[in-house]
Structure formats: structure tokens, C-alpha cells
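>>> okay, predicted coordinates and the sequence, questions at the end:
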Amino acid sequence: MTSDSASSSRLTATGVPRAGGAGAIGGRTVSRVGYGAMQLRRRGDRDEAIALLRRAVELGVDHVDTAQFYGDGFVNGLIRDAFRPEDGVVVVSKVGGDPNPGGTFQVRPAQRPEQLRASVEDNLKSLGLDQIPVVNLRRLDTGPGLRVEGDQVVDLDDQLAMMTVLRDEGKIGAIGLSNVTLDGLRRALPAGIACVQNAYSLVARGDEEMLRLCADEQIAWVPFFPLGGALPGMPKVTDDPAVIAVARSLGRTPAQTGLAWLLNHAPNVLLIPGTADAAHLEANIAAGTIALDDTAMAALDAARSHSTDLPLG
């Protein structure tokens, strides 16, 4: 890479430094600190939500994670209206669940191949895109969340066959996996996998071997619940004594310190912390500027890791 191309990779299409530096997903260069849009499903003020997305772009974010089942297309509509082609934002969505308005859970399993296709079509329509750069296949047989039964128990190979067809048709640019097991990822590698989204944080490092495999295969590791604590019984990064102590020494918040650890832990990590608050957005993005020396990393590495296998139903 020439010095000019290296310099340009540090900037977004709008000419601002990429939040957290430059990473890669699905053959595209993106900010290592991105934005997870799930929390916008509860945002009552549409104009404020769009302004928040615009602010993320101003701060150097060009990787945004979404799903059709976030507010039954509401969040995708916000993204469609907030971003312009010249912003260069890489939108990543997911399939494997459908909106479930009024249900106990806001998503219901939709694992069958024909449902995956329908979900991609729904995402394309609500996002106003001809192609979704990356689509994650959300499995439901590991990690925190729903579990499948009956006709929703579908073999991974059958799902990957459909995802490959959708990629060949140009409806999606690359295939990702979410809630996947190590064995499942290994089986999926021949299909060409761009990223893995699993629950993972400083205090929930059960997927360390999978993270190493992703690094070896140049697959982006995009942890959800990067600070833990999202579900009852799940440990919180911000409660860990080591995190609190290091944060205090740095003059940063425990949340920023936990996010910084993820970026420093492996070079293929991309973050998608979510928020509906502008100040919180700025704090999350600022985590990408934190330098952790060997002493701080050793202290954080010594924090206790817990299980994230917490089924909801």
C-alpha cells in the first residue's frame, strides 16, 4: 500500500478520520468504531434519530449495523433517510428472525431458506438499496437469545446455500454469521465469510478460539453486547474492578475502557456500540482514541470471564 492510499484509508468518504482507525469487512474499508442501530427502534422523535445518525457520520463512522426486525422496518427507514450515497456508509443487516410486534420478544425465528430470502428482500426495500453490502445469518442455536424448535431447526448448509445464491444474484455483497458455534464457522468457511457477530466482551471471552480463527482467516470480529449486561444474569464490563481501576487511571469511563480493550485485543475487531443519545455516541467513538499500554492490558486481561449462554426461550 502506498503512503497516499494508506492515508486515504484513514479517512471516510466525507474526508474525516475514521472512528477508531480503519478496519475491513466484506472487502470494504470501514471505521473500527461503528454504530449499532438497534436502540433507535425505541426512538420516538424521528428527526432526532436521523440527526443522531448524521452525527455519527460527522464523527467518522461509516459502518452501521441494522436489521429489518428492529422496529419492524422503522430503523431501516431511518437509515435510508439519514444517509446519502456520498457518505460512503457500509450498511450491514441480518436475517434469521422476523419482526414480532406485540410479542414477548420483538423478534421471532425465521430460519428457513425461503424466509432468509424474504428477509433480504424486505431489508432491500426498507433500506432503499439495490445491494446490502454485508448480511449476517443469525443462527439461534448458541449464545444469548431465542432458541429454535420444529420447522425452524434448519441445517447450516441449507441456509448457506441460500445466502450464496443471494450473493450470486447481487442482492447481498458478502455473507456474515451471528450466534455461530466454532464448528459452524469452520463448516461455513468454504462459502466465504466476511464477519462473525457473537456476544463477546472483556468479561465474556468464551469464543476466544473462534476469534483467533477469524483473525487467521481475515474475518471481521464484530461483538454484540460488547459491554455485557444486556440481559438479566449477564455480567457487566463496567462493574469489573479491574476495568474500574484502569478507567480511573486513564481518566476515562469504564465503558470507554471496555471498548478500548476490545480494539486493542485483536486487530480484526470492529465495534458497533449502540445508543440513542448523542453524548453517549460521542463517548463511544472517543473510546477509539484510547491507548492502552502493556500494564493496562495485562490488568484488563486478568479480569474474570463468564458464560454468555443465556437462552431467553
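Arrived safely, thanks for sending.
>>> C-alpha from now on. contacts and neighbour counts both.
Will do.
>>> quick one, what contacts D277?
Taking CA atoms under 8 Å, 6 or more residues apart in numbering, we find D277 in contact with L52.
>>> separation between it and N123?
25 Å (CA to CA, to the nearest Å).
>>> next: N179.
Distance, N179 to N123, using CA to CA: 20 Å.
>>> tell me where this protein has helices.
Secondary structure of the chain (DSSP state H): helices at 3-9, 46-58, 74-82, 113-127, 156-168, 182-188, 208-216, 241-250, 254-265, 278-286, 294-301.
>>> dropping in the other structure now:
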Amino acid sequence: MTAPTTFRIGGDLEVRRLGFGAMHLRPGTAEARAACIAVARRAVDLDVTLIDTAHMYGWGANEDLLAEALHPYPEGLVIATKVGIRHTASGEGWRHAGDPADLRAQVDEALRRLRLDRIELLQLHRLDPGVPLPDQLGALRDLRDEGKVGRIGLSEVTVDELTEARSVVDIAAVQNRYSLLDREHEPVLKACEAADIAFLPWRPVAAGESGARAEIAAVAKEADATPTQVVLAWLLARSPVILPIPGTTSVAHLEENLGANSVHLTQEQYDRLGRVSEPA
């Protein structure tokens, strides 16, 4: 099976489909920071054109790191980030932050940290149950109209929430948890596919589980690939709107992940893998 290698987010922003999730790049020591910077730069060297981050990842530290590693950004590189969550010192360590004024402030903070004039893909990390959805998305729409945001995405939404959101503003992307072994959000993927909306699965590899499945290991052996590469190749073949964003803090693991671009599953292998975890 031959899958397309690129996708146009929002119909016009072309990226390579296999991207990089920067969530794990949270350095503590100077040595760890240098290693994280090396991973980010190696991703770009390997032709990654979509990198996903968020304010929540280190409360801005992840965005700062990417700017340090990659600015000035090469032409065609898209840094997507997420807003809508603030840090707290109690409870789960975070709270919803979907108030329009707060969203505006978060976008300005992200622009400053990333050293950008415009965020090409801005995603609402979580819908705030305490703020009407039209108010949250209306604020992002206004920021888009002002030129600070290019396209608007959502994260962790249901089909109904996606439908409601699309009645307020154009939605270019959805980021939900999804993998070969975790297909709970299959209906959301189908809705995205029908509307040509980019679907960015987070945790796309289900680390530590893929290699333990006999069928995945068997296909990996047949394809002369690793189990990680096989499950990523399955995602790329699953739907043309899927843009996996596997993350890592290791250059070797990064190179392994991106090697999935060269893995071509037969229809029979694809079908066998699909039976490993049928959606409910």
C-alpha cells in the first residue's frame, strides 16, 4: 500500500504527514537541554515539517526550547502549539483556561516564546466547560482574523463537540489519542476524514505494547522493520488525514520513528494489523 506523504492542513498548509511531538523535550540539566536541542534539530534534518508543542509542556519551557533549537525557522517548518490550560499549584496541577481574555494572553505569550508573528496552527488543548464554546472559539477566530493565528484546531473532542465547534469557526485539525492499539476515537477520525480535517493522533505508538503483540511482531519481521515502524506505517495507511506526531528524547528513537516513511505494508498485512484491535 502506498500512502500520500503530505497533507494540506486547512486545505492550504502543506506538511509531511509524519511529524514530531515535542512533549517529552523537558530538559532539567544543561546536558539534558543540549540533548533535547539535538533531537529537535535532527527532526528538521530528517525533513519533519510539523512539530507539535503546547503551553502545558513545561508551562512554556517546551516552546522556549524549540525556539532556541530551531529559530530562525527553516522555510516550510510548522510549529503547532496549544492553549487553553493554565498551571496551578494544587489538584492535578492544571486548570481549564478558556476565558477569551486569557486565551488572547496565552497566544501572545506563545508568539513571544516561539519568536513568531503568527502561529500557523493553534489548537485549543481542552474545551473549557465553564465558558460557552462560542466564546472560546470566537476569541480564537478573532485572533485568526487579526493575523496572529493561521488555522484553528481542537484537542480531545467528541464528534458532537467537533460538530458544534464547526458551526462557530472553521476547524483545521483535531488532536485526539489514537493508535493501532487504542481506537476509541475512531468516530472522530471518520468525521475528520469526511470533512478533510487533519487528525493528529497523540500517543500513536503505544510505547512498550506494540512489540509484545505477536501479530505486530510478525508483520515487522516480514517487512524488515521494527514494531514501532509498523504501527506508524499502519496509521499512515489508515487514512490520508492522519498526521502522526510520535515523540521521543532520543535521536536513535527519532530516526526509528521516521523510518516508518519507508515501510510499505501490503493490503494483507494492513488488514491483519487492523484486526489486532478492532474499534468498539
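It's in. These numbers come from a predicted model, not from an experiment.
>>> which one of the helices of structure 1 lies nearest to S307 of structure 1?
Minimum separation from S307 of structure 1 across these (CA to CA) falls at helix 208-216, 12.1 Å.
>>> figure out how far the closest one is from the centre of its chain.
Here helix 208-216 of structure 1 is found 16 Å from its chain centre; the criterion is CA atoms, centre = their mean, to the nearest Å.
>>> name the residues that touch it?
The contact list for helix 208-216 of structure 1, computed with CA under 8 Å, 6+ apart, reads 182, 195-196, 220-221, 266-268.
>>> that one vs structure 2, average offset?
Comparison of helix 208-216 of structure 1 with structure 2 after fitting gives an average deviation of 1.7 Å (mean CA distance after the TM-score superposition for structure 1).
>>> give the buried residues for that helix.
Using 16 or more other CA atoms under 10 Å as the test for burial, helix 208-216 of structure 1 gives 210-211, 213-215.
>>> dump those residues into TSV; add distance to D157 of structure 1 as well.
Output for the buried residues of helix 208-216 of structure 1, formatted as TSV (distance: CA to CA, whole Å):
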residue	distance to D157 of structure 1
M210	19
L211	22
L213	20
C214	19
A215	23
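>>> which pair in those residues spans the largest distance?
Maximum pairwise distance in those, criterion CA to CA, is 8.6 Å, between M210 and A215.
>>> aligned to N257 of structure 2, what sits in structure 1?
Structural alignment (TM-score structural alignment) places N257 of structure 2 against N284 in structure 1.
>>> what is the neighbour count of its match?
Applying other CA atoms under 10 Å, we find 27 residues neighbouring N284 of structure 1.
>>> same deal with V75 of structure 1?
For V75 of structure 1, the number of neighbouring residues by other CA under 10 Å comes to 27.
>>> over to M297 of structure 1?
Residues within reach of M297 of structure 1, counting by other CA under 10 Å, total 16.
>>> mind checking how far the alignment partner in structure 1 of D47 of structure 2 is from R117 of structure 1?
Mapped onto structure 1 by TM-score structural alignment, D47 of structure 2 lines up with G60. Separation of G60 of structure 1 from R117 of structure 1 (CA to CA): 32 Å.
>>> looking at these two, which has the bigger crowd around it?
Using other CA under 10 Å, the more surrounded residue of G60 of structure 1 and R117 is G60, with 27 against 19.
>>> start to end distance for stretch 142-153 of structure 2?
So stretch 142-153 of structure 2: terminal residues 14 Å apart, CA to CA.
>>> which residues of structure 1 does it align to?
The aligned range for stretch 142-153 of structure 2 in structure 1 is 165-176, by TM-score structural alignment.
>>> buried residues, that stretch. List them.
Burial within stretch 165-176 of structure 1, assessed by neighbour count using 16+ other CA under 10 Å, is assigned to 166-167, 171-176.
>>> G211 of structure 2 versus the residue located most distally from the centre of structure 2, what's the distance?
Most distant from the centre of structure 2: E222, at 29.0 Å, with distances by CA atoms, centre = their mean. E222 of structure 2 sits at a distance of 14 Å from G211 of structure 2 (criterion: CA to CA).
>>> and the strands in the stretch 1-150 of structure 1, which stretches?
Ranges of strands in the stretch 1-150 of structure 1, per DSSP state E, counting those that start in this stretch, are 22-25, 28-31, 35-36, 63-65, 90-95, 97-99, 107-109, 134-138.
>>> with mean neighbour count as extra columns, can I get these in JSON lines?
Formatted as JSON lines, the strands of the stretch 1-150 of structure 1 follow (neighbours: other CA atoms under 10 Å):
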{"stretch": "strand 22-25", "mean neighbour count": "22"}
{"stretch": "strand 28-31", "mean neighbour count": "23"}
{"stretch": "strand 35-36", "mean neighbour count": "23"}
{"stretch": "strand 63-65", "mean neighbour count": "26"}
{"stretch": "strand 90-95", "mean neighbour count": "24"}
{"stretch": "strand 97-99", "mean neighbour count": "22"}
{"stretch": "strand 107-109", "mean neighbour count": "20"}
{"stretch": "strand 134-138", "mean neighbour count": "26"}
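>>> can you lay out those as JSON lines showing distance to G229 of structure 1?
Formatted as JSON lines, those follow (distance: least, CA to CA, whole Å):
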{"stretch": "strand 22-25", "distance to G229 of structure 1": "26"}
{"stretch": "strand 28-31", "distance to G229 of structure 1": "25"}
{"stretch": "strand 35-36", "distance to G229 of structure 1": "16"}
{"stretch": "strand 63-65", "distance to G229 of structure 1": "20"}
{"stretch": "strand 90-95", "distance to G229 of structure 1": "22"}
{"stretch": "strand 97-99", "distance to G229 of structure 1": "22"}
{"stretch": "strand 107-109", "distance to G229 of structure 1": "20"}
{"stretch": "strand 134-138", "distance to G229 of structure 1": "20"}
